[in-house]
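[1] just the structure for this:
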Amino acid sequence: MALLISSASTSLDGFVASPDDDPGPLFDWYSAGDVVVPNAGDLPPFHLTPTSAAHWRDWVTRLGCVLVGRRLFDLTDGWRGRHPLGVPVVVLTHRPPTGWDHPGTEDPTFATTVPEAVAAATAIAGERVVGVAAGEVATQLHAAGLLDEVRVDLVPVFLGRGRRYFTDPDAPVRLSGPSSVVVSEGVTHLSFPVRR
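    Predicted coordinates:
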């Protein structure tokens, strides 16, 4: 069965974006180097350091699907029907949209409950990883005991306020490890198995 792994660029004080959803300096590492890493869809290529590029390519080659919440889906306009990682998208939402504005592109899968979303995402991913967006979705999967790993692209900045990686968890998010530490320019890539 697919592993469910959340991943996010995060400030030292635990935020993944400012209050207006702008990631700001948290995404600076995507342009900190000379290695051109193309993206699917219409997102421009990243320019990563060699260390971050190797880390990123390893992550992307393991993915079979991404599971996101409706907020991120709406903020990105559904990536115009083609996620930058080039994998299918499952959207966890209480209110699936009635139409899709990007005909001729890959349709996302909409699910209204955590079990339904996880079943759809793992069926799509097969033996590959389901990448879980940070925030509410990661928090809900952790609360349900379904999250396997937490990845953090830790950026040396304090945002002071904004949107947290985990939003009001009912219980502490206990992690083991780290199982991987990759230090690069402007970011440290960390992986932590979830302690059960």
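
[2] use CA for all of it now, contacts and neighbours both
    Noted.

[3] out of everything not next to it in sequence, what's closest to the residue most central in space within the chain?
    The chain has Ala133 as the residue nearest its centroid, 3.4 Å off, counting by CA atoms, centre = their mean. Computed as CA to CA, 6 or more residues apart in numbering, the closest residue to Ala133 that is not its neighbour in sequence is Val68, at 5.1 Å.

[4] element containing the one you found, please.
    Using DSSP states H and E, Val68 maps to strand 63-69.

[5] run this one through as well so I can compare:
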Amino acid sequence: MGKVVADMSMSLDGFVADPSDGVDKVFGWYGTGDVAVASAHPDITFQVSENSAEYLREAIADTGALVSGRRTFDLAEGWDGKHPTGVPVFIATHSVPDGWPRADVPFTFVTDGIESVIAQAKAAAGDKSVCVASPSIAQQCLEAGLLDEIQVAVVPVLLGDGIRLFERFKDLVVDLTGPRVIEGKGVTHLVYGVKSA
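    Model (predicted):
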């Protein structure tokens, strides 16, 4: 089976969104270059630098399923039913939103905990990786020992406040390996392995 990978864009001071849940500053690198990288969403093409394009293509090709939290799902308005990864999406939630699930959309709502959502995503991903794209879910995966890798796209901005990628670790120390560093335009990609306890 593939890895479970947390993948987020983040400001230099550790925020994945501003206090109003805005992500324009941390996602800006997706439009800073000359190389087009198509997503599975018909309306989204990324314009990134050469190094970021290679990194992004590799990540897209290796992703077999995506895990998100309900808050991210709601803020993204369900990605209009078409997530840019084009893979099955699993939403960790306490309750299924009205109007979901939909037969024509590969989104699964999982209400019985982090272990269950990761197990279901891994089964769907097969030999490919599961991408965790939500800060609270990434933190829960770390606490449960379910995360294999952390990929952070660090952008050159200080937001000062907002939603932190890693915030609530009081009694948990997580040792990492790496990083592998890829410099792009307007972004530095850092890839860390998570050492098992």
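
[6] quick one: TM-score?
    The pair, once superposed, lands on a TM-score of 0.93 when counted by TM-score structural alignment, normalised by the length of structure 1; 194 aligned residues with a CA RMSD of 1.5 Å.

[7] contacting residues for the residue nearest to Ala133 of structure 1?
    Val89, Val90, Val91, Leu92, Val132, Ala133, Val137 (CA atoms under 8 Å, 6 or more residues apart in numbering).

[8] relative to Leu26 of structure 1, how far out is it?
    19 Å (CA to CA, to the nearest Å).

[9] can you check Ser11 of structure 1 too?
    Taking CA to CA, one finds Ser11 of structure 1 at 7 Å from Leu26 of structure 1.

[10] where do the contact lists of these two overlap?
    Val155, Val157.

[11] follow-up on the earlier one: how far does the strand holding Val68 of structure 1 sit from the chain's center?
    7 Å (CA atoms, centre = their mean, to the nearest Å).

[12] helix or strand right after that strand?
    From strand 63-69 of structure 1, the next helix or strand downstream (DSSP H and E) is helix 70-75.

[13] residues in contact with that following helix?
    So helix 70-75 of structure 1 is contacted by Trp79, Val91, Leu92, Thr93 (CA under 8 Å, 6+ apart).

[14] can I assume Thr188 of structure 1 sits in a strand?
    Yes: assessed with DSSP: H, G, I helix; E, B strand; the rest coil, Thr188 of structure 1 lies in a strand.

[15] rewinding a little: tell me which of the contacts of Val68 of structure 1 persist in structure 2.
    On the basis of both residues aligned by TM-score structural alignment, their matches' CA atoms under 8 Å, what survives of the contacts of Val68 of structure 1 in structure 2 is Val89, Val90, Val91, Leu92, Val132, Ala133, Val137.

[16] so where do the strands sit in structure 1?
    Applying DSSP state E to structure 1 gives strands spanning 4-11, 15-17, 35-37, 46-48, 63-69, 89-92, 109-111, 129-132, 149-155, 163-164, 180-184, 187-193.

[17] which stretch among the ones you listed comes nearest Asp170 of structure 1?
    With CA to CA, the closest approach to Asp170 of structure 1 among the strands of structure 1 belongs to strand 163-164: 14.3 Å.

[18] what's the mean deviation for that closest one versus structure 2?
    Taking mean CA distance after the TM-score superposition for structure 1, the mean distance separating strand 163-164 of structure 1 from the aligned residues in structure 2 is 0.4 Å.

[19] related to what we said a few turns ago, which of the contacts of Val68 of structure 1 sits closest to Gly186 of structure 1?
    Using CA to CA, the contacts of Val68 of structure 1 come closest to Gly186 of structure 1 at Ala133, 21.4 Å.

[20] how much space between that closest one and Asp101 of structure 1?
    22 Å.

[21] and if you look at Gly78 of structure 1?
    Gly78 of structure 1 sits 9 Å away from Asp101 of structure 1, taking CA to CA as the criterion.

[22] between those two, which has more neighbouring residues?
    Gly78 (20 against 11; other CA atoms under 10 Å).

[23] turn the kept ones among the contacts of Val68 of structure 1 into CSV, including distance to Ala144 of structure 1.
    Output for the kept ones among the contacts of Val68 of structure 1, formatted as CSV (distance: CA to CA, whole Å):
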residue, distance to Ala144 of structure 1
Val89, 20
Val90, 18
Val91, 17
Leu92, 14
Val132, 14
Ala133, 16
Val137, 11
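
[24] residues touching the closest residue to His94 of structure 2 other than its chain neighbours, list them.
    Counting by CA to CA, 6+ apart, His94 of structure 2 lies nearest to Thr111, which is 5.1 Å off, once chain neighbours are set aside. Thr111 of structure 2 makes contacts with Ala92, Thr93, His94, Ser95, Val96, as judged by CA under 8 Å, 6+ apart.

[25] again, only this time at 7 Å
    For Thr111 of structure 2, the contact set (CA atoms under 7 Å, 6 or more residues apart in numbering) comprises Ala92, Thr93, His94, Ser95.

[26] and for Asp7 of structure 2?
    Neighbouring residues of Asp7 of structure 2 by CA under 7 Å, 6+ apart: Cys131, Val132, Ala133, Ile150, Gln151, Val152.
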